[in-house]
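> Structure, please.
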Amino acid sequence: MPLLKHLEPGENFPPSSEALAYPNGLLAAGGSLDSDTLLTAYRRGIFPWYESPQPVLWWTPDPRSLLFVDELHISRSLRKTLRKNEFRLRVDHRFRDVMHACAAPRDSQQGTWIEPEMIDAYSTLNAQGWAHSIEVWRDESLVGGLYGVAIGGVFFGESMFSREANASKVALVTLVSLLKKRGAQFIDCQIESEHLNSLGARNVSRVDFENRLQHTIHMAAVSDTWTPAASCGELI
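Got it, this is the predicted structure:
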């Protein structure tokens, strides 16, 4: 059985071929969550996912769930929600609040993997222009959203939340709209879920993902804008 690589701060990640089959994609432990380490990891398709008191755990699962921007599926009920124009759309207005909302306990899970250290680390990436939050507001209440990291032609989705029906889906449609304007190719959804599959995500092999990543990670954005549509109705 292969041994899990333990990283010292600043140490290079091992090749993805050394990732464990069980648990699927676990590549290394340790290291740090500084910006340089996180960006190096994402450029190689590696992401952190752990719960205290574990060390930082780094993953590259096989297969990989991707949502290509031209394959987003908007259901009839979601179109109806968008046409109602009941929500306001914002980007990076309350990044840390979005992360806290994503970290809140949910009926389907115990605990959270979004540790305070993760919130600090990604908030730093947000201040540096790498991480972004897509936010759905009803009046002055944040009711849904998501956050992730944008590098080249890829958006690495981390987590989403919803306090009202379809609010997280509205955030995803908003994200896809923005990514199309920027010339981005796909969203890395990391691990398959029925929720994301219903929106058009699909699995590809890790080799396929890494090949696509090599061709997109250094792409220059067609547009630098992260300004969302003025209304939900403009998204369809």
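
> rest of the way, CA atoms for contacts and neighbours
Will do.

> In the chain, where's the longest strand?
Longest strand of the chain, by residue count under DSSP state E: strand 141-151.

> now for that one, which elements pack on it?
helix 95-103, strand 131-138, strand 154-162, helix 167-182 (3 or more C-alpha pairs under 8 Å, 6 or more residues apart in numbering; DSSP states H and E).

> Tell me how far the residue positioned nearest the centre of the chain lies from L20.
The residue lying closest to the centre of the chain (C-alpha atoms, centre = their mean) is G157, at 1.0 Å. As judged by C-alpha to C-alpha, to the nearest Å, G157 and L20 stand 22 Å apart.

> And L82, by the same measure?
Taken as C-alpha to C-alpha, the span from L82 to L20 is 42 Å.

> More neighbours: which of these two?
A direct count of neighbours by other C-alpha atoms under 10 Å for L82 and L20 places L82 higher, at 23 against 20.

> what separates that one from A131, distance-wise?
If you go by C-alpha to C-alpha, the gap between L82 and A131 works out to 25 Å.

> picking that back up, what inclination does the longest strand of the chain have with respect to strand 131-138?
160 degrees (axes from the mean of the first three to the mean of the last three C-alpha atoms, to 10 degrees).

> Contacts for strand 141-151, please.
Strand 141-151 is contacted by residues 43, 95, 98-99, 102, 130-137, 155-164, 167-168, 171-172, 217-218 when judged by C-alpha atoms under 8 Å, 6 or more residues apart in numbering.

> which stretches of the protein form helices?
35-43, 76-84, 95-103, 116-127, 167-182, 194-197, 206-216 (DSSP state H).

> And the contacts of the last one?
When contacts are defined by C-alpha under 8 Å, 6+ apart, helix 206-216 is touched by residues 43-45, 60-64, 152-154, 184-185.

> so H132 touches V91, yeah?
Yes. With contact defined as C-alpha atoms under 8 Å, H132 reaches V91; the gap is 7.0 Å.

> more crowded one of those two?
With neighbours defined as other C-alpha under 10 Å, H132 and V91 compare such that H132 has more, 26 against 20.

> okay if I get the contacts of helix 206-216 as JSON lines plus neighbour count and distance to M118?
Below are the contacts of helix 206-216 laid out as JSON lines (neighbours: other C-alpha atoms under 10 Å; distance: C-alpha to C-alpha, whole Å):
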{"residue": "R43", "neighbour count": "19", "distance to M118": "18"}
{"residue": "R44", "neighbour count": "17", "distance to M118": "19"}
{"residue": "G45", "neighbour count": "22", "distance to M118": "18"}
{"residue": "T60", "neighbour count": "28", "distance to M118": "18"}
{"residue": "P61", "neighbour count": "24", "distance to M118": "20"}
{"residue": "D62", "neighbour count": "21", "distance to M118": "24"}
{"residue": "P63", "neighbour count": "19", "distance to M118": "25"}
{"residue": "R64", "neighbour count": "23", "distance to M118": "22"}
{"residue": "G152", "neighbour count": "18", "distance to M118": "22"}
{"residue": "G153", "neighbour count": "24", "distance to M118": "24"}
{"residue": "V154", "neighbour count": "24", "distance to M118": "21"}
{"residue": "A184", "neighbour count": "25", "distance to M118": "25"}
{"residue": "Q185", "neighbour count": "22", "distance to M118": "26"}
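
> Alongside the first, I'd like the structure of this one:
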Amino acid sequence: MLTILNRHDRNQPFPDVDQALDEPNGLLAVGGCLSPRRLENAYRRGIFPWYGEGEPILWWSPDPRLVLAPDHIRISRSLRKSLRRGDFAFSFNRCFEPVLEACAEPRAYATGTWIVPEVRRAYLDFHRLGFAHSFESWQGDRLVGGLYGVAIGRVFFGESMFHRVSDASKAAFAYAVHCLKSWGFVLIDCQVYTDHLASLGAREIPRSEFIRLLDQYCGQPPSPEAWRCAAEFP
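Sure thing, here's the model as predicted:
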């Protein structure tokens, strides 16, 4: 039975993730709000919001969970050549809101978007508080790709990515992993399986193992260099 969250109680605990439904996989709770406190509580427990326009807030913790260890990223030969040619320039947190807006644009293969106005406002607030971050790829002055996610301790929770030219999102992802690794991050949450993320080296692990890793690493601070400067790339 799904837990109904109180919209006005930002401190209300989430149910144990073991109570999530098998079908649809990982659905755990309904309702509540997207306050920074509730979002932080959710991510620390391996839970994330995902819902569409006109729906209540839905909270998920799927099993298995798709994750990437920064050391295990796979970069294709063609992308490696593109990076060596300098086809892209990179940045982080340079333009979080434009990245968020680009990720919210409807995709050719889907109708609508889960990044509804309420979600955009929530993650902008989360960014201002230092939890949500973006990575960007550029060609000249044009933003051509990027991704955003949430950082807690030494874990980065990826949320969404976009591209406007070929390989731009993969390049931004490679840059993000490079930065996160240099800052001492040990785990990147990719949420659920996609062929695209699997091709980059992500793998599925049991939810119980994922929660154990969160318990271990969310309380550990990353390098003091995190979100200040990054090692040379590529």
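
> Quantitatively, what TM-score do the chains reach?
Remark: TM-score between the superposed chains equals 0.95 [TM-score structural alignment, normalised by the length of the second structure]; 230 aligned residues with a C-alpha RMSD of 1.1 Å.

> follow-up on the earlier one: so which of the helices and strands packed on strand 141-151 of the first structure is the most surrounded?
strand 131-138 (a mean of 25; mean count of other C-alpha atoms under 10 Å).

> Report all helices and strands that it contacts.
strand 88-91, helix 95-103, helix 116-127, strand 141-151, helix 167-182.

> Excluding its own residues, what touches that strand? List them.
86-95, 98, 122-123, 125-126, 142-150, 167-168, 170-172, 174-175.

> Superpose on the second structure and give me the mean offset of that strand.
Relative to the matching residues in the second structure, strand 131-138 of the first structure has an average distance of 0.6 Å after the fit, by mean C-alpha distance after the TM-score superposition for the first structure.

> gap between that strand and the chain center?
Here strand 131-138 of the first structure is found 13 Å from its chain centre; the criterion is C-alpha atoms, centre = their mean, to the nearest Å.

> quick check: angle from that strand to helix 95-103?
80 degrees.

> what span of the second structure lines up against strand 131-138 of the first structure?
Here strand 131-138 of the first structure aligns to the second structure at residues 132-139, judged by TM-score structural alignment.

> ok, whatever residue of the first structure lines up with V30 of the second structure - contacts?
By TM-score structural alignment, V30 of the second structure lines up with A29 in the first structure. Neighbouring residues of A29 of the first structure by C-alpha under 8 Å, 6+ apart: L4, K5, H6, L7, P55, V56, L57, W58.

> is it true that the first one touches G30?
No. L4 of the first structure is beyond contact range of G30, at 10.3 Å (criterion: C-alpha under 8 Å).

> quick one, which of these two is more surrounded?
G30 (17 against 14).

> for the helices of the first structure, which one sits closest to T227 of the first structure?
With respect to T227 of the first structure, and counting by C-alpha to C-alpha, the nearest of the helices of the first structure is helix 167-182 at 7.6 Å.

> what angle sits between the closest one and strand 131-138?
In terms of direction (the same axes, to 10 degrees), helix 167-182 of the first structure departs from strand 131-138 by 130 degrees.

> how big's the offset between helix 167-182 of the first structure and the second structure?
Helix 167-182 of the first structure sits 0.9 Å off on average (mean C-alpha distance after the TM-score superposition for the first structure).

> And the contacts of that helix?
Here helix 167-182 of the first structure has contacts from 69, 72, 78, 82, 89, 134-136, 143-146, 153, 155, 160-162, 185, 221-229, 232, 235, using C-alpha under 8 Å, 6+ apart.

> can we see that at 7 Å?
69, 134-136, 143-146, 160-162, 221-224, 226, 228, 235 (C-alpha atoms under 7 Å, 6 or more residues apart in numbering).

> ok so, going back, could I get the helices and strands packed on strand 141-151 of the first structure as CSV with distance to S35 of the first structure?
Listed next are these as CSV, based on distance: least, C-alpha to C-alpha, whole Å:
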stretch, distance to S35 of the first structure
helix 95-103, 16
strand 131-138, 10
strand 154-162, 15
helix 167-182, 22
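
> just to revisit the earlier point, top of the contacts of A29 of the first structure by number of neighbours, please.
Greatest neighbour count in the contacts of A29 of the first structure, by other C-alpha under 10 Å, goes to W58: 23 neighbours.

> Relative to I152 of the second structure, how far out is the counterpart of that one in the second structure?
Using TM-score structural alignment, the equivalent of W58 of the first structure in the second structure is W59. For W59 of the second structure, the distance to I152 of the second structure (C-alpha to C-alpha) stands at 18 Å.

> ok, now E159 of the second structure?
To I152 of the second structure, E159 of the second structure is 13 Å away according to C-alpha to C-alpha.

> What of S223 of the second structure?
12 Å.

> more crowded one of the two?
Shown here are S223 of the second structure and I152; by other C-alpha under 10 Å, I152 has more neighbours (21 against 16).

> Count the residues that sit near G184 of the second structure.
Neighbours of G184 of the second structure (other C-alpha under 10 Å): 19.

> measure it to G158 of the second structure for me?
From G184 of the second structure over to G158 of the second structure the distance is 16 Å, taken as C-alpha to C-alpha.

> ditto for Q220 of the second structure
Counting by C-alpha to C-alpha, the gap from Q220 of the second structure to G158 of the second structure is 18 Å.

> can you check R128 of the second structure too?
Applying C-alpha to C-alpha to R128 of the second structure and G158 of the second structure gives a distance of 17 Å.

> Skipping adjacent residues, who's closest to the match of W58 of the first structure in space?
Leaving aside its chain neighbours, W59 of the second structure sits nearest to P49 (4.5 Å; criterion: C-alpha to C-alpha, 6 or more residues apart in numbering).

> what sits against that neighbour?
Going by C-alpha under 7 Å, 6+ apart, P49 of the second structure touches I57, L58, W59, W60.

> Could you rerun that using 10 Å?
27-31, 33-34, 39, 42-43, 57-61, 114, 119 (C-alpha atoms under 10 Å, 6 or more residues apart in numbering).

> cool, Q191 of the second structure as well?
Counting by C-alpha under 10 Å, 6+ apart, Q191 of the second structure makes contact with 46-48, 60-67, 157-159, 204.

> Recalculate using a threshold of 7 Å.
Contacts of Q191 of the second structure (C-alpha under 7 Å, 6+ apart): R65, L66, V67.
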